[in-house]
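# Build me a structure from this.
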Amino acid sequence: MSIFQSIGNGIVAFLNGILWCLTALWDFAFWLVPALIWFVTWLPQRLLGLTDEKLPVGVTARAGFDYVKDGAAPFLDGFSDLTEAFIEFLLALLLRPPGVNWLGGRGFEPYIPGWTEDTHAFLIVALFALLAYVLHRKITVTLLIIVGFLFIIDQGYFEETAESLSLVLSACVVCMSIGVPIGIAVAHRPRLYAWMRPVLDLMQTLPTFVYLIPAIVFFGIGMVPGLIATVIFVLPAPIRLTQLGISSTPNELLEAADAFGATKRQKLFKVELPSALPQIMAGLNQTIMLSLSMVVIAALVGADGLGVPVVRALNTVDTAKGFESGLIIVVVAIMLDRLLRIGAKR
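Model prediction:
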């Protein structure tokens, strides 16, 4: 499937998702009334010990998952196609130069002789080193990026690293595009944030394996369920840090903006967001670090990347492979942290 077909499927899926949400709200209203009546009659009996019937949490959750899986199948399929296409696009950028069958990689033939997948890896290293120098203006950080990538190439884990980076970058795009607007909204509405705080706590404290169950039910095995589980676990970080940055804007700046007749939009883009930029960048840093910590969990549901050799080493009790792949994950984490740390301070 081409990337344009995937985008078209994503647009159709979005429209189907809107229609399904309206239908689901209508069905939920009809389900809620008898559910409340049952709860009111069940609770006194349960408290008095007149019944051994427990609250049907698991049964209700399973019924809800089945309802979503059956009713929202067009949306879930389109979302899965679009997400996979985006991940494959990022992976192709990291692994292959321009050529025939560039996106899929099957039967790949480069357009330019000599610019092969092996030499392309060193070009990616050079681009990351250039980015590090532009952000930091320090040779030490640039050398750290170069040495880290050369170590990864030497150990033969560049492809797995590229697969993990594509998953991390995809999760970062999704989390930041959702988390920053939500963080701005709740910063301006303290009551809404008070209601949302327990949900954010639940998202970060609930075992990540629990996320994988509905992800597998909805999307099957592959990169998409790993991405969904990663997003659920990571999303609270950009929301909390964006909310902290916006709500911590000095009152003097806000009063000065009001005195000059600034509109709400002008205050947001010219006062609050520039003031909150360090916290937002810290949220970006945390998003990438937390996403990288999920690579092993994502490998359990079929996601490619550095988690795969870790899981294989665990299954075969291969100490050498486990130490190698674990050390590579540490090196990638250090490189990404150093790459973004100064940006978070500015």
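# alpha carbons only for contacts and neighbour counts from here, please
Fine.
# What about residue 300, how many residues nearby?
By other CA atoms under 10 Å, the residues close to residue 300 number 17.
# That one touches residue 311, doesn't it?
Yes: Residue 300 is within contact range of residue 311, at 7.4 Å (criterion: CA atoms under 8 Å).
# Overlap in contacts, these two.
Common neighbours of residue 300 and residue 311, counting by CA atoms under 8 Å, 6 or more residues apart in numbering, are absent.
# Give the buried residues for stretch 305-318.
305-311, 313 (16 or more other CA atoms under 10 Å).
# which one of those residues is nearest residue 56?
When the buried residues of stretch 305-318 are compared for distance to residue 56 (CA to CA), residue 311 wins out at 34.6 Å.
# What residues does the closest one make contact with?
So residue 311 contacts 296, 299-300 (CA under 8 Å, 6+ apart).
# and what of residue 332?
Taking CA under 8 Å, 6+ apart as the criterion, residue 332 is in contact with 148, 161.
# The structure of the following sequence is requested for comparison with the preceding one:
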Amino acid sequence: MEWLSKFPHMQDESLLHLKRSIDDGFRVFTAAYGDSIDHAFQPLQKFLMGAERFMTQTPWPIIMLLVLGVAWVASRNWKVVFACLVTLLLIGYFDMWQDTMRTVSMIFVSTLMSIIIGLPVGIFMAKSDRVRRVVDPILDVMQTMPSFVYLIPVVMLLGIGRVPGLIAVIIYALPPMIRLTNLGIRLVDKDILEAADAFGSSGWQRLVKVQLPLALPTIMAGVNQTIMMALAMVVVAAMIGVQGLGQPVLKAIANQYFTLGIFNGLAIVGIAVIFDRVSQAYGKRLQKHLEVVHG
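Predicted coordinates:
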């Protein structure tokens, strides 16, 4: 029976050996392909730098008018536009404009990339139960994994900087876009689809002209949730060099600067409220428009 007493020790050694093998394999992979992977993400880095340059170097009145114009077009609500104006003026008054614009550019690029990736994946999930069964567990892992864990493989592959932070934000914010695209397309009334088939619509025509327009309010809810999750990742991404409102918050935590942390935290909340109200208002307008058309 002595072998039983050795079993835990043997198990610990095998587990340690497995962990070391995985770590060594990942280091070898990083050393062999890290430069190629970094080169592949160069276009994304240029896009992010261009967006950040536009937001930070454009005179603030033009940026403010642009934001207010987008808020008006999306919501057609003067209360939403006025709330955006007050929020932006307060951010400027408390000298957080540059950091806020860097954060907005990061959120814009990460949301756009999440839409580009998430929309096709959500469509494939809606079209195929087999794809859905494969993708659903992956999304479950992505949504339950602690946000700090995303930084480990990204930093090992790409180092510290804006692009690794952007990739971590995209991974964290992507699941709602995929799930709600899938849900919106699946909830389209079957009678409408049968009518489209009766008129001789092809699969592509049915998707583009029927399913996506009717699913658009749900898809916009996915965009809204993606933006909120991207904003929630801002402070975490600041740990690996992402500039913006997250870095002053980390500095405030490290040095116990109460006002610095509170003001920058409130700026993040203000940006979140702007994105949330504008996207929600646009989704409600789409819903009302579709109810009128199909009512």
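# TM-score for this pair?
The TM-score (TM-score structural alignment, normalised by the length of the second structure) is 0.89; 278 aligned residues with a CA RMSD of 1.7 Å.
# Next, format the buried residues of stretch 305-318 of the first structure as CSV and append distance to residue 266 of the first structure and secondary structure.
Putting these into CSV (distance: CA to CA, whole Å; DSSP: H, G, I helix; E, B strand; the rest coil) gives the following:
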residue, distance to residue 266 of the first structure, secondary structure
305, 43, coil
306, 44, coil
307, 45, helix
308, 47, helix
309, 50, helix
310, 49, helix
311, 50, helix
313, 54, helix
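# Tabulate these (TSV), appending distance to residue 143 of the first structure.
Conversion of those to TSV gives the following (distance: CA to CA, whole Å):
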residue	distance to residue 143 of the first structure
305	24
306	23
307	26
308	28
309	27
310	27
311	31
313	31
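# so where's the longest helix in the first structure?
In the first structure, taking DSSP state H as the definition, the longest helix is helix 3-47.
# Which strands and helices lie in contact with that helix?
Of the remaining helices and strands, those touching helix 3-47 of the first structure by 3 or more CA pairs under 8 Å, 6 or more residues apart in numbering; DSSP states H and E are helix 73-95.
# distance from the helix it packs on to the second structure after superposition?
Aligned to the second structure and superposed, helix 73-95 of the first structure gives a mean residue distance of 1.8 Å (mean CA distance after the TM-score superposition for the first structure).
# Now that helix: buried residues?
In helix 73-95 of the first structure, counting by 16+ other CA under 10 Å, buried: 73-95.
# got it, and stretch 156-172 of the second structure?
For stretch 156-172 of the second structure, a neighbour-count test (16+ other CA under 10 Å) marks 157-172 as buried.
# mind checking how far it is from the chain centre?
Relative to the mean C-alpha coordinate of its chain, stretch 156-172 of the second structure is positioned 12 Å out (CA atoms, centre = their mean, to the nearest Å).
# can you check stretch 189-198 of the first structure too?
Taking CA atoms, centre = their mean, one finds the center of stretch 189-198 of the first structure at 22 Å from the center of the full chain.
# Stretch 215-232 of the second structure now?
Taking mean C-alpha positions (CA atoms, centre = their mean), stretch 215-232 of the second structure and its chain are 8 Å apart.
# Which stretch of the first structure lines up against that stretch?
Per TM-score structural alignment, the counterpart of stretch 215-232 of the second structure in the first structure is residues 276-293.
# Stretch 123-133 of the second structure now?
With TM-score structural alignment as the criterion, stretch 123-133 of the second structure aligns to 184-194.
# looking at the first structure, where would I find the counterpart of the one helix or strand residue 80 of the second structure maps to?
For residue 80 of the second structure, the enclosing helix or strand under DSSP states H and E is helix 78-93. Mapped onto the first structure using TM-score structural alignment, helix 78-93 of the second structure covers residues 139-154.
# after superposition, how close is that stretch to the second structure?
Relative to the second structure, stretch 139-154 of the first structure is 0.7 Å off (mean CA distance after the TM-score superposition for the first structure).
# residues making contact with that stretch?
Contact with stretch 139-154 of the first structure is made by 125-126, 128-130, 132-133, 158, 161, 328, 331-332, 335, 338-339, as judged by CA under 8 Å, 6+ apart.
# secondary structure class for residue 29 of the second structure?
Here residue 29 of the second structure is recorded as helix under DSSP: H, G, I helix; E, B strand; the rest coil.
# now the residue mapped onto it from the first structure: how far from residue 258 of the first structure?
In the first structure, residue 29 of the second structure lines up with residue 68, judged by TM-score structural alignment. Distance, residue 68 of the first structure to residue 258 of the first structure, by CA to CA, to the nearest Å: 47 Å.
# Next, please give the residue ranges for the helices of the stretch 151-300 of the first structure.
Secondary structure of the stretch 151-300 of the first structure by DSSP state H, counting those that start in this stretch: the helices cover 158-187, 190-205, 208-219, 223-234, 236-247, 251-259, 264-267, 273-292, 295-299.
# which non-adjacent residue is nearest residue 233 of the second structure?
residue 169 (6.0 Å; CA to CA, 6 or more residues apart in numbering).
# which one in the first structure is aligned with that neighbour?
Checking TM-score structural alignment: residue 169 of the second structure goes with residue 230.
# Return the distance of stretch 220-236 of the second structure from the chain's centre.
For stretch 220-236 of the second structure, the distance to the chain centre is 5 Å (CA atoms, centre = their mean).
# quick one, what contacts the closest residue to residue 13 of the first structure other than its chain neighbours?
Closest residue to residue 13 of the first structure apart from its sequence neighbours, by CA to CA, 6+ apart: residue 75 at 4.1 Å. Applying CA under 8 Å, 6+ apart to residue 75 of the first structure gives the contacts 10, 12-14, 16-17.
# The same query, at a cut-off of 6 Å, please.
Contacts for residue 75 of the first structure (CA atoms under 6 Å, 6 or more residues apart in numbering) come out as 13, 16-17.
# Across to the second structure, which of those hold up?
For the contacts of residue 75 of the first structure, no aligned pair is still in contact in the second structure (both residues aligned by TM-score structural alignment, their matches' CA atoms under 6 Å).
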